[in-house]
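Chemist: Task: produce atomic coordinates for the following.
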Amino acid sequence: MKKNNIFQGIIFSLNFLIIFAISEFILWHSLSIRFLFNFSVIILPIWFLIIYYLINKHKIFKLHPLNYIFTFLLVIDIGIIINIFSLKYFSYPAVTPIFVVITITLMMDFYFGFLSSLFFGFYFSFLIGNPLKTFVYLFVIGIIGAYFSKKIYSRVRIIIPFIISTLFQIILYFVFFEIDFLSWPIIAISNLFQMLFILGILPYLEYITRVYSDIGLLELGNLNHPLLKKLSLNSSGTYYHSLIIANLVESAAEEIGANPILLRVGSYFHDIGKSLRPLFFTENQKGFNPHEKINPKLSSLILNLHVTKGQELAKKYKLPILIEDLIVQHHGTRIKRYFYHKSLELNENLSADVFKYPGPAPQFKEAAILMIADNIEAMTRSMKLVSKKDLEDKFDDLIQDLFLEGQLDDCGLTLREIKKIKDSMLETILNMNHSRIEYPEIPKELLKEVNKS
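Modeler: Prediction:
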């Protein structure tokens, strides 16, 4: 871990040294003593002592630090270069954090957007002078842009943070600097250009980094995706199981403030590994069970393959890194009880570890919600009569088992949130399995007479 931190420190230092040197050279055509002072005494300490420290506090960041830090740095670097040229060829009012904060907020969340606004403000305040006013001016605009970029689900709505941020930027520029009516068109045009640039570059940033915005996730959730079409053709039972899971997890996620879009789209893809050997899974079987002809250990290995092969497909098709996590974590390290019990009956004397899924156990709330939904849906499918009392008992037994097995230790769910998840899923299941009235039979002769008249 220590070596990894040192390596990251070297990479970050080189990144900002190059970007800062490019900035200075473009603006002043030379590297001055002021550049060395700003870089070594101000920029690097701000990055390591404030920004990088705060980034490491984020739970999701800890899952994939390289993906998230690469995304953060890439967007910051592009934003700095764009604004350096805006400063050089237009004027000071053209500098705006719009591209940086909106893109990072969309791809990550408001917390990362806040940090990007903080760093952007520090960077340009010491690059072009007047540190306090410039920092407050850029930081406030960035925070406004990040705040109004939360929960944007379509590209059209990106215009909302653009308009609001532009209006505030014009007002703040007049407050902090000077009343210059030639400045507001420059601010508006610069912000418009950066908004259009976001629309064009966002899909490519998502594909490169595998860190997707909600907009990108919704586009990915198109059921015509090659992996989903293959799943529907090869494993129709698994495909419809995935659609049911999507309904269960979405409402549960909304109840506790998790990401419903990530969970819905992740549910579509969580069992894509089953498309390779569909007949080994009960929902795709039609009277014949191939597990009856092989030993329990081999059955366990085949079931593990749907997780490992699913992960391989996720990497091959560049699915979001968090959806890859959902694929490998939705079974955690649970034991396949049916095959373990069968092994005990055959006196094979095998360790229980042989029958565990590869895991790991859920590391974030969305993965735990998917695990709960996957298990409760399987239980419901085996019930002949679905009643609220039986469902509640099964749900309570499931949660108790997951706690005893340590599957919920690292996901961050509280007991209150589990209660909300339970209530939401039970309501969804009961609504999907509601009873219908029995339609009376009408004699065919009467129907013919009605149709004639």
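Chemist: going forward, measure contacts and count neighbours with C-alpha atoms only.
Modeler: Noted.
Chemist: Can you verify residue 179 is assigned to a strand?
Modeler: No - under the criterion used here (DSSP: H, G, I helix; E, B strand; the rest coil), residue 179 is coil, not part of a strand.
Chemist: give the contact list for it.
Modeler: With contacts defined as Cα atoms under 8 Å, 6 or more residues apart in numbering, the neighbours of residue 179 are residue 173.
Chemist: Also this sequence, please, to line up against the first:
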Amino acid sequence: MEQRTHRSEVMLSESFMYDGVIIALIISVANNLYDLGVLDLANEFILILIIWYGIIEHFIRNSNVINFDIRYRLLFYTTLLGGAALNTIVYKTYGISYIPIIIAPMIITLLVDYEFGASAGLILSLSTAFHHHDFFMFLHLFPQVFISTYLLKNTKNRIQVAKAGLISGIVSLVMILLQEPVRHFYFSMRDYIVIFLNPIFSSIAVVGILPYIEITTRIYSNIGLAEIATINHPLLKTLSLHAPGTYQHSLRVAELAEHAAESIGANSVLVRACALYHDIGKIRNPEFFVENLKSPEENPHNTLPPDVSKNIIMKHVTDGIEIARKNRLPIQIELAIPQ
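Modeler: The predicted structure is shown next:
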């Protein structure tokens, strides 16, 4: 058993090492897509590797979220690489004022974790500034990334995303104005307006993109989970019709679990959603569960062999997983059903 655990840890360590090399290489190439220079590419590759092994790998190894399911890692990597490509294209086409630097970090923060969102922002802003040999660019880009991701920690509604975008816009403008006496940007009034509005429109884009990512990956943010965890969801309505006792039980469990999670600082939105759907498999055979019986005399288990009763009761777990997949419920809920 110990040998197997050690072997899995070694394989995981090697996987992280290979991931870092591949991510660093792709981002370096993306940054040098328009003006490919071997020396710049090599320098950026080394810089990203240093950040990866110095910061991100530590978070990955100690994160319960990123190792929860392989889809979390894939989402983190894909969003990070997509953000790098988007930033390069926008910068080369329109200039520094238009770089949507906060989009990828905000998405990662909402769907994965704050530490990974901030780390992604550090890689994107530092590699972009390093590519253009401009440290002042980093002082403009990273503060808005840090503020936007920090403000989205444990966010539960879209208003908080909008607020994060607004405050990031103010920070972005202030950082440029503070550099003006030293740099002499010679920006027009239009440029300053763009610098302020860029994070705001980026946050609007995040709100618009988020549902599509959630539906596609089944990895939900707290915003999506809050929408799922309402009694108006079609699946919960079906549960209330076919298994009213189970439905009332689930509501009560969700209420108690939510209060307990809040008292210890856990994710109450996730806990409530999982509690509401944990017995969703009882939709298929509601009459075999005591909470749905009108009287004890109607209990069908009284006439069944023990092994058959056991199989029927246990089957509500596999039925629940199947229903969760069929209805594309969040992966967090699917993995909580057997618990």
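Chemist: Just give the TM-score of the two.
Modeler: Once the chains are laid over each other, their TM-score by TM-score structural alignment, normalised by the length of structure 2 reads 0.87; 324 aligned residues with a Cα RMSD of 2.3 Å.
Chemist: count of neighbours near the equivalent of residue 104 of structure 1 over in structure 2?
Modeler: Correspondence of residue 104 of structure 1 to structure 2, assessed by TM-score structural alignment: residue 108. For residue 108 of structure 2, the number of neighbouring residues by other Cα atoms under 10 Å comes to 27.
Chemist: list the contacts for residue 108 of structure 2?
Modeler: Under the criterion of Cα under 8 Å, 6+ apart, the contact partners of residue 108 of structure 2 comprise 75, 76, 79, 114, 116, 117, 120.
Chemist: In this structure the last one contacts residue 107, no?
Modeler: In other words, residue 120 of structure 2. No - counting by Cα atoms under 8 Å, residue 120 of structure 2 sits too far from residue 107 to count as a contact (10.3 Å).
Chemist: tell me which of the contacts of residue 108 of structure 2 is nearest to residue 334 of structure 2?
Modeler: Looking at the contacts of residue 108 of structure 2 and their distance to residue 334 of structure 2, the nearest is residue 75, at 17.8 Å (Cα to Cα).
Chemist: Check which helix or strand the closest one maps to.
Modeler: Secondary structure here is read from DSSP states H and E; on that basis residue 75 of structure 2 sits in helix 70-94.
Chemist: Not counting that helix itself, show me its contacts.
Modeler: Helix 70-94 of structure 2 is touched from outside by 23, 26-27, 30-31, 33-34, 65-67, 98-101, 103-105, 107-108, 112, 116, 120, 124, 128, 217, 219, with contacts defined as Cα under 8 Å, 6+ apart.
Chemist: quick one: which of the contacts of residue 108 of structure 2 is nearest residue 249 of structure 2?
Modeler: Out of the contacts of residue 108 of structure 2, the one with the shortest distance to residue 249 of structure 2 is residue 114. That distance is 33.6 Å, counting by Cα to Cα.
Chemist: What residue in structure 2 is paired with residue 231 of structure 1?
Modeler: For residue 231 of structure 1, the equivalent position in structure 2 is taken to be residue 239, counting by TM-score structural alignment.
Chemist: who's in contact with residue 263 of structure 1?
Modeler: For residue 263 of structure 1, the contacting residues are 246, 249, 250, 253, 366, 370, taking Cα under 8 Å, 6+ apart as the criterion.
Chemist: May I ask which of those residues has the most neighbours?
Modeler: Neighbour counts for the contacts of residue 263 of structure 1, by other Cα under 10 Å, peak at residue 249, which reaches 31 neighbours.
Chemist: Tell me which helix or strand the counterpart of that one in structure 2 sits in.
Modeler: Taking TM-score structural alignment, the alignment pairs residue 249 of structure 1 with residue 257 from structure 2. Secondary structure here is read from DSSP H and E; on that basis residue 257 of structure 2 sits in helix 244-264.
Chemist: okay, and whatever helix or strand comes next after that helix goes to which residues in structure 1?
Modeler: Remark: after helix 244-264 of structure 2, the chain's next helix or strand is helix 268-277, criterion DSSP H and E. On structure 1, the counterpart of helix 268-277 of structure 2 by TM-score structural alignment is residues 260-269.
Chemist: compared with structure 2, how much does that stretch deviate?
Modeler: Plainly put, stretch 260-269 of structure 1 ends up 1.4 Å away from its match in structure 2 on average once the two are laid over each other (mean Cα distance after the TM-score superposition for structure 1).
Chemist: Apart from its chain neighbours, what residue comes closest to residue 109 of structure 2?
Modeler: residue 117 (4.4 Å; Cα to Cα, 6 or more residues apart in numbering).
Chemist: any idea which helix or strand carries the one you found?
Modeler: helix 114-131.
Chemist: Which strands and helices lie in contact with that helix?
Modeler: Helices and strands touching helix 114-131 of structure 2, as assessed by 3 or more Cα pairs under 8 Å, 6 or more residues apart in numbering; DSSP states H and E, comprise helix 2-31, helix 38-51, helix 70-94, helix 103-111, helix 135-151.
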